[in-house]
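# Have a look; sequence and predicted model below, questions after that.
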Amino acid sequence: MTDATAGRSAKPPKRPLKDILYSEGFRTVIYQIALAAAVALLGLYLYQNVVENLSRQNIATGFGFLKEVSQFEIGETLIGYSSRDTYGRALMVGLMNTLSVSAAGIVLATVIGFAVGIMRVSSNWLLQRIALTYVEIVRNIPVILQVIFWAAVIRNLPAPRQALDLWGLGFLSNRGLTFLMPVADPAHAWMLAALAIGIVAAVIAARLARRHREATGRYIDMLWPSVGLILGLPLLTWLGFGAPHELSFPERQGFNFAGGATISPEFVALMAGIALYSSGFIAEIVRAGIQATPRGQVEAARSIALRPRFILRYVVLPQALRVIVPPLTSQYVSLIKNSSIAVVIGYPDLVNIGNTVMNQTGQAVEAIAVMMVVYLIVSLVTSIAMNFYNRLVAIKER
């Protein structure tokens, strides 16, 4: 056997046990295990202490109360509910209300935030100052005061008989926002499904076009094909069902409205308050993302006569999104948690209904635990979705 062969076949020397025990990696693992065990023991002690104190006061424990009849009504629901339903069903109603106002707030905050953020970097001095003033106002007024302010404004609007007419499309009154709605038809569910399919197809087509461009250098404009997929599929579905076009217009009737759909004053006030507050922070995030793009790259793109939308799509946005998306995720999670302010103005969200359940059953620990777990899950799902999007838009280093 030659020396070279012997060198290749020789096994690396084993590390002495003493070196392993005193290594930094080993100590790090031991410290983490010890910390986890200490936290687990502390949690077990607190749990046993709570159970003993509750049993000493003859207070029932466990989550069996979720199957009991609630015996209270909820003024605003997205799913069927009555006082004969269970506490679990009532909490589900609160969760749906929380998700609906959070989703509406996220959309509104994103639209306003991106618009104001772009205005902040505009070359127009007046637009810059308007955007700066807006950001400074909404960011420095506590969100709870903004929610209370909008609730007071809406509740002091004219009654339905003197409601503000929104160009024949609806009314704004102290009863909330009333607007026209399409009459329910089976085609609407299929149109939503077609819209979802169109969005997925547009994303896949755009990625295929991008790979084709990277492989061959030939650009394929996917703007109009994407618009065709997203809008064309629902339109074809609508036509396939006979083009149902009946609309329900709201009309004044006595002390209220008939027809259309109405969003309660509490929903409008809560959505406006949390959305406007978050939009100020989102605007600054967008401004920072745009300004993080090197100016020289934008000027280089202009020098080769790229169209403005190409510069925005292929030069500015890919680099700006790396800065925008991570803090934007934090703002979305914060907005969802801020929706718990609904209890101040009487909107039946998860916290409001959870407090009612807690007062009726006396099982405060379990009711609060349910609310904590639900908010934790919703926040984690939001973070996971935004992290997935962040990976999609990330610039791949090669």
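Perfect, thanks for sending it. Numbers count the residues shown, from 1 in each chain.

# make it CA atoms for all contacts and neighbour counts henceforth
OK.

# Against which helices or strands is the helix or strand hosting Ile130 packed?
If you go by DSSP states H and E, Ile130 is part of helix 125-139. Helix 125-139 is packed against helix 87-120, helix 265-291, with contacts defined by 3 or more Cα pairs under 8 Å, 6 or more residues apart in numbering; DSSP states H and E.

# So which bits of the helix or strand following that helix are buried?
Following the chain from helix 125-139 toward its C-terminal end, the next helix or strand by DSSP H and E is helix 143-155. In terms of neighbour count (16 or more other Cα atoms under 10 Å), helix 143-155 has its buried residues at Val143, Ile144, Gln146, Val147, Ile148, Phe149, Trp150, Ala151, Ala152, Ile154, Arg155.

# Got another one to weigh against that:
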Amino acid sequence: MASSASSPVRLLYDVRVRAVLYQVVAVAFVVGVGLYLFGNVSRKLAEQNIATGFAYLSRPAGFVISQSFISYDSSDTYARALLVGIFNTIWVSIFAVTLSTLLGLLVGIARLSRNPLLAFLALIYVEALRNVPLLLYLFLWYALIVAVFPPVREAWQPLPEVFLSNGGLIVPSLRWSPAHTGVLVAVILGIVLGFFTASMLRRRRVASGQSETAWPLILVALLGPPLLAILLLQPDLVVNWPEKGRFRITGGVQVTPEFTALLVGLGLSASAGIAEVVRAGILSVGRGQWEAARAVGLRDRLTMRLVVLPQALRVIVPPLTSSYLSTFKNSSLAIAIGYPDLVMVSNTTMNQTGQAIEGIAIFMLVYLSMSITISLFMNWYNARVALVER
């Protein structure tokens, strides 16, 4: 009886049991505090006759959004408006991350150039962008776009049916339909299949010692889904041409000054930090790697691409994740120049409905979800490029 009574006590001395128990207690405590706060807030709001809950998302929004990557009208619901803000935030963040990565890679390599003028210019670029607040640069780029380009009635026309003014860049576009969406999804699927096919064939080639790459299989995986989608869906290629009026240009697709200023500001500001990360990663590779590559006849450009950068990635990728997260979260500054991102749409929604807690909770959840997604993807990529020590 004594041994059976002491068995629960003996379990408490097990490290794994205690670790699980501590986590259960911590989660229960957090959930309990959250439920208490939620109940307290709900009770106080009810006493002041303030509506709560998310039923307002199904009501018509009644406001216009200046730029949308999906179809939207003022008669659509608040949920649709918030979805527009989410897509606007995601798209500008993706473009900014791409721009900052390319510029950061080039500037980081230029910082180590043997040409003193090029290295000095890269240093000025990094220091100028790192030591000025991003918000000031957003104002600067937006003011330059509005001041340099002419008004809509005097819009430049660098190419036929292409107009450039302080209202933005307007170019012809396709009339989008569900068939085009299906083809776009098929293109993304083809890229993913092509990537995995190439990775699988590369592993087989390394295991068998072969030197040839099975390009036909990669091309089939890459082009097969889009071609199949085009044959099945048969999307119409109807072009929506811009038409210049006296006060505005209708038709086509417009790249607004707000989007451009935000993209340039986010991209350039983040590229300065990425440049320093790239420089640190390259310097972490031993000098002997350069000498060994030159000894076998590789030029500096090939040495950088084939020898140095693959080894530098294990130093570059972890801080690169922080840069990407900062770029995504800094997109919330778009409200300062009038770009309709998630924060701006949420603020408009909260002003009209008076339900601030729900609105803040929604865009906090969106930013948290996207940040976790970026972290998981970068951790996966970091595991793939990590070098296995011998």
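Received the coordinates, thanks. Every value quoted in this text rests on a predicted model; they were computed, and no experiment measured them.

# Superposing both, give me the TM-score.
Here the TM-score for the pair of chains, by TM-score structural alignment, normalised by the length of structure 2, is 0.83; 384 aligned residues with a Cα RMSD of 3.7 Å.

# rewinding a little: between the helix holding Ile130 of structure 1 and helix 143-155, how many degrees?
100 degrees (axes from the mean of the first three to the mean of the last three Cα atoms, to 10 degrees).

# can you tell me the mean distance of helix 125-139 of structure 1 from structure 2 after alignment?
By mean Cα distance after the TM-score superposition for structure 1, the fitted helix 125-139 of structure 1 averages 0.8 Å away from its aligned residues in structure 2.

# In structure 2, which residue range corresponds to that helix?
Residues 116-130 of structure 2 are where helix 125-139 of structure 1 lands when matched by TM-score structural alignment.

# Tell me how far the matching stretch lies from the chain's centre.
Remark: stretch 116-130 of structure 2 is offset 26 Å from the chain centroid, using Cα atoms, centre = their mean, to the nearest Å.

# For it, which outside residues touch it?
Residues outside stretch 116-130 of structure 2 that contact it (Cα atoms under 8 Å, 6 or more residues apart in numbering) are Val107, Gly108, Ala110, Arg111, Leu112, Ser113, Leu268, Ser269, Ala272, Gly273, Ala275, Glu276.

# Tell me which residues of that stretch come out buried.
Within stretch 116-130 of structure 2, the residues that count as buried by 16+ other Cα under 10 Å are Ala119, Ala122, Leu123, Tyr125, Val126, Leu129, Arg130.

# hmm, back to that, filter the contacts of stretch 116-130 of structure 2 to the buried ones?
Among the contacts of stretch 116-130 of structure 2, those buried by neighbour count (16+ other Cα under 10 Å) are Val107, Gly108, Ala110, Arg111, Leu112, Leu268, Ser269, Ala272, Gly273, Ala275, Glu276.

# now for the last one: what does it line up with in structure 1?
Okay, so that is Glu276 of structure 2. By TM-score structural alignment, Glu276 of structure 2 lines up with Glu284 in structure 1.

# contacting residues for the residue lying closest to that match once chain neighbours are set aside?
In space, Glu284 of structure 1 comes closest to Gly117 once its chain neighbours are excluded; the distance is 6.0 Å by Cα to Cα, 6 or more residues apart in numbering. Applying Cα under 8 Å, 6+ apart to Gly117 of structure 1 gives the contacts Ala131, Ile282, Ala283, Glu284, Ile285, Val286, Arg287.

# what's the burial count for the fifth one?
Spelled out, that is Ile285 of structure 1. The tally of other residues near Ile285 of structure 1 (other Cα atoms under 10 Å) stands at 24.

# right, and it touches Ser330 too?
No: counting by Cα atoms under 8 Å, Ser330 is not a contact partner of Ile285 of structure 1; they are 10.9 Å apart.

# Do you have the strands of the stretch 101-250 of structure 2 handy? List them.
Taking DSSP state E, counting those that start in this stretch as the test, the strands found in the stretch 101-250 of structure 2 are 156-159, 162-165, 168-171, 173-174, 239-240, 243-244, 249-250.

# what's the closest of these to Val317 of structure 2?
With Cα to Cα as the criterion, Val317 of structure 2 lies closest to strand 168-171 of the strands of the stretch 101-250 of structure 2, at 34.5 Å.

# so what does that closest one touch, helix or strand wise?
Contact analysis of strand 168-171 of structure 2 by 3+ Cα pairs under 8 Å, 6+ apart lists strand 162-165, strand 253-255 as its packing neighbours.

# Most tightly packed of those?
Greatest average neighbour count among these goes to strand 162-165 (a mean of 21), per mean count of other Cα atoms under 10 Å.

# Contacts made by that strand with the rest, please.
Contacts of strand 162-165 of structure 2 with the rest of the structure, by Cα under 8 Å, 6+ apart, involve 149-152, 154-158, 169-172, 242.

# try 6 Å this time
Residues outside strand 162-165 of structure 2 that contact it (Cα atoms under 6 Å, 6 or more residues apart in numbering) are Phe149, Pro150, Pro151, Val152, Ala155, Trp156, Gln157, Leu169, Ile170, Val171.

# Give me the distance between it and the centre of its chain.
The chain centre lies 27 Å from the centre of strand 162-165 of structure 2; the measure is Cα atoms, centre = their mean.

# next one: stretch 298-308 of structure 1
For stretch 298-308 of structure 1, the gap between its own C-alpha mean and the chain's C-alpha mean amounts to 35 Å (Cα atoms, centre = their mean).

# Check the contacts of stretch 116-130 of structure 2 and tell me the two furthest apart.
The two members of the contacts of stretch 116-130 of structure 2 with the most space between them (Cα to Cα) are Ser113 and Ser269, at 21.5 Å.

# what kind of secondary structure is Asn49 of structure 2 in?
Counting by DSSP: H, G, I helix; E, B strand; the rest coil, the backbone at Asn49 of structure 2 sits in coil.

# any idea what it aligns with in structure 1?
Taking TM-score structural alignment, the alignment pairs Asn49 of structure 2 with Asn58 from structure 1.

# quick one, what contacts its match?
Not one residue lies near Asn58 of structure 1 by Cα under 6 Å, 6+ apart.

# One more pass at 10 Å, please.
Residues counted as contacts of Asn58 of structure 1 (Cα atoms under 10 Å, 6 or more residues apart in numbering) are Glu52.

# Could you do Leu247 of structure 1 as well?
Leu247 of structure 1 neighbours (Cα under 10 Å, 6+ apart): Leu180, Met181, Pro182, Val183, Ala184, Gly259, Gly260.

# Could you find the closest non-adjacent residue to the third one?
What that stands for is Pro182 of structure 1. In space, and not counting its chain neighbours, Pro182 of structure 1 is closest to Leu247: 4.3 Å by Cα to Cα, 6+ apart.

# Among the contacts of stretch 116-130 of structure 2, which one lies nearest to Leu228 of structure 2?
Closest to Leu228 of structure 2, out of all of these and judged by Cα to Cα, is Leu268, at 39.4 Å.
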